[in-house]
Structures are given as structure tokens and as C-alpha cells.
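> From the sequence below, what's the structure:
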Amino acid sequence: MTSQADPRSGAATDVTGDRVTLTYQVSGMTCGHCEGAVSEEISAIGGVASVKAVAATGQVTVVSDAALDDEAVRAAVDEAGYEFAGRV
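Here you go, the predicted structure:
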């Protein structure tokens, strides 16, 4: 696995083989239902292999085939009813 810094945000992007792992901060999640709603919406983005949302930290880890467009993730989080706060 290698880590690369995104020049726009300074956030780290982990690359393992052909997969990219990104972590995002999401505000407003308080329970398992929230985690599921956010995960479901982000999972619908093309190329997403897995999503793990943790309400206690507000962090959402996404594994995908390629780096995701932050605006697509923001739109998915908005659709779920939560606030996208950016990459970690």
C-alpha cells in the first residue's frame, strides 16, 4: 500500500493494488441507521467496492476502483441527509 497526498486538500489517499481508499468526515451521524443510510448512498457511486461509516467518529472509509470525485461523495451524503465535511 502506498499513500499519496491530494494536492487540493492535503488529505491522504491510500492505494492498494488497483484499489483506492479514501476517508471522509461526515457530520450528523448518530447511530447504526445513519451509518447504513450514508453507506447505501455512497455505495451507489460507480466504482465503489466498499463503504464503512462509523457514527462515533463521523468517519466514512471508502474503497473504490479509482479516486472518487468529492462532489459525487458530497451529493451522496447530502442525499442521505447528512453533511459532508471533506476528506480526512
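
> For the rest of this, base every contact and every neighbour count on C-alpha atoms.
Noted.

> ok, which stretches of the chain are helices?
For the chain, the helices defined by DSSP state H cover 32-43, 70-80.

> if you compare these, which one is most tucked away?
helix 32-43 (a mean of 19; mean count of other CA atoms under 10 Å).

> quick one on the thing from earlier: so which of the helices of the chain is nearest Thr57?
Among the helices of the chain, the nearest to Thr57 by CA to CA is helix 32-43 (10.9 Å).

> on contacts alone, who are the packing partners of that closest one?
Helices and strands touching helix 32-43, by 3 or more CA pairs under 8 Å, 6 or more residues apart in numbering; DSSP states H and E, are strand 48-54, helix 70-80.

> thinking again about what came up before, among the helices of the chain, which comes closest to Gln25?
helix 70-80 (10.2 Å).

> Check which helices and strands that closest one sits against.
helix 32-43, strand 83-87.

> structure for this one too, so we can compare:
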Amino acid sequence: MTKITLQIDGMQCGMCESHVNDAVRNAFPVKKVTSSHSKGQTIILAEREIDQTKLKEAVDAMGYRVVSVKSEPYEKKGFSLFGK
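Below is the predicted model of the structure:
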């Protein structure tokens, strides 16, 4: 799994968050996407890497501006009986 964090300029409200989330969901196979206009941030969980240029294009097409993209491996945190 990959966690992709976007810093986005232009989100002002909950509808903006929804527009960005829908744009990402419609363009890419993602497990989860959440946005916060107050943080200016969108977090995406996906099985594999997403092309950053295409990701920026999808968000920019909605009228927002991607300022930065950070990608990192993601492991679900949780309780394990095996201590790992």
C-alpha cells in the first residue's frame, strides 16, 4: 500500500473537499481518499503508486492547485496477537 499526501491550494469548504475526492476516485483506483480544506491537504491510500503528473492534472482540472506531493509506503496500524 502507498500513502500519498497532497498539499492543495484553493480548497475553501466541505464541497471543495468533495470535489477533490471525487476527481481522485474517478481518475485512479484508490482504496481511500480524504481531504481537509482547513489543512489544505488530501490523503490517498492506494494499492500501488499513482503517476504524480496525472494526479496533479486531475486536481488542477477541478480548479485547485497541487503545491506538493509526498508518497510513502503505508502499513495499516493495528493490534496484532503476534507482537508485530
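
> Need the helices of structure 1 in JSON lines (columns: distance to Val20 of structure 1).
JSON lines is the format used below for the helices of structure 1 (distance: least, CA to CA, whole Å):
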{"stretch": "helix 32-43", "distance to Val20 of structure 1": "14"}
{"stretch": "helix 70-80", "distance to Val20 of structure 1": "14"}
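
> Of all those helices, which one comes closest to Ala49 of structure 1?
Per CA to CA, nearest to Ala49 of structure 1 of those: helix 32-43, 7.4 Å.

> Where in structure 2 does that closest one fall?
Using TM-score structural alignment, the residues of structure 2 aligned to helix 32-43 of structure 1 are 14-25.

> what does the matching stretch contact?
11, 30, 33-37, 42, 55, 58-59, 62 (CA atoms under 8 Å, 6 or more residues apart in numbering).

> Would you confirm that Arg48 of structure 2 contacts Phe28?
No: Arg48 of structure 2 lies out of contact with Phe28 (CA atoms under 8 Å); the separation is 10.4 Å.

> Reformat the helices and strands packed on helix 70-80 of structure 1 as JSON lines; add distance to Val15 of structure 1.
Converted to JSON lines, these look like this (distance: least, CA to CA, whole Å):
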{"stretch": "helix 32-43", "distance to Val15 of structure 1": "19"}
{"stretch": "strand 83-87", "distance to Val15 of structure 1": "15"}
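
> nearest to Thr2 of structure 1, of those?
strand 83-87 (17.3 Å).

> aligned partner of Ala85 of structure 1 in structure 2?
Using TM-score structural alignment, Ala85 of structure 1 pairs with Val67 in structure 2.

> my read: that match touches Leu6, true?
Yes: if you go by CA under 8 Å, Val67 of structure 2 and Leu6 touch, sitting 7.4 Å apart.
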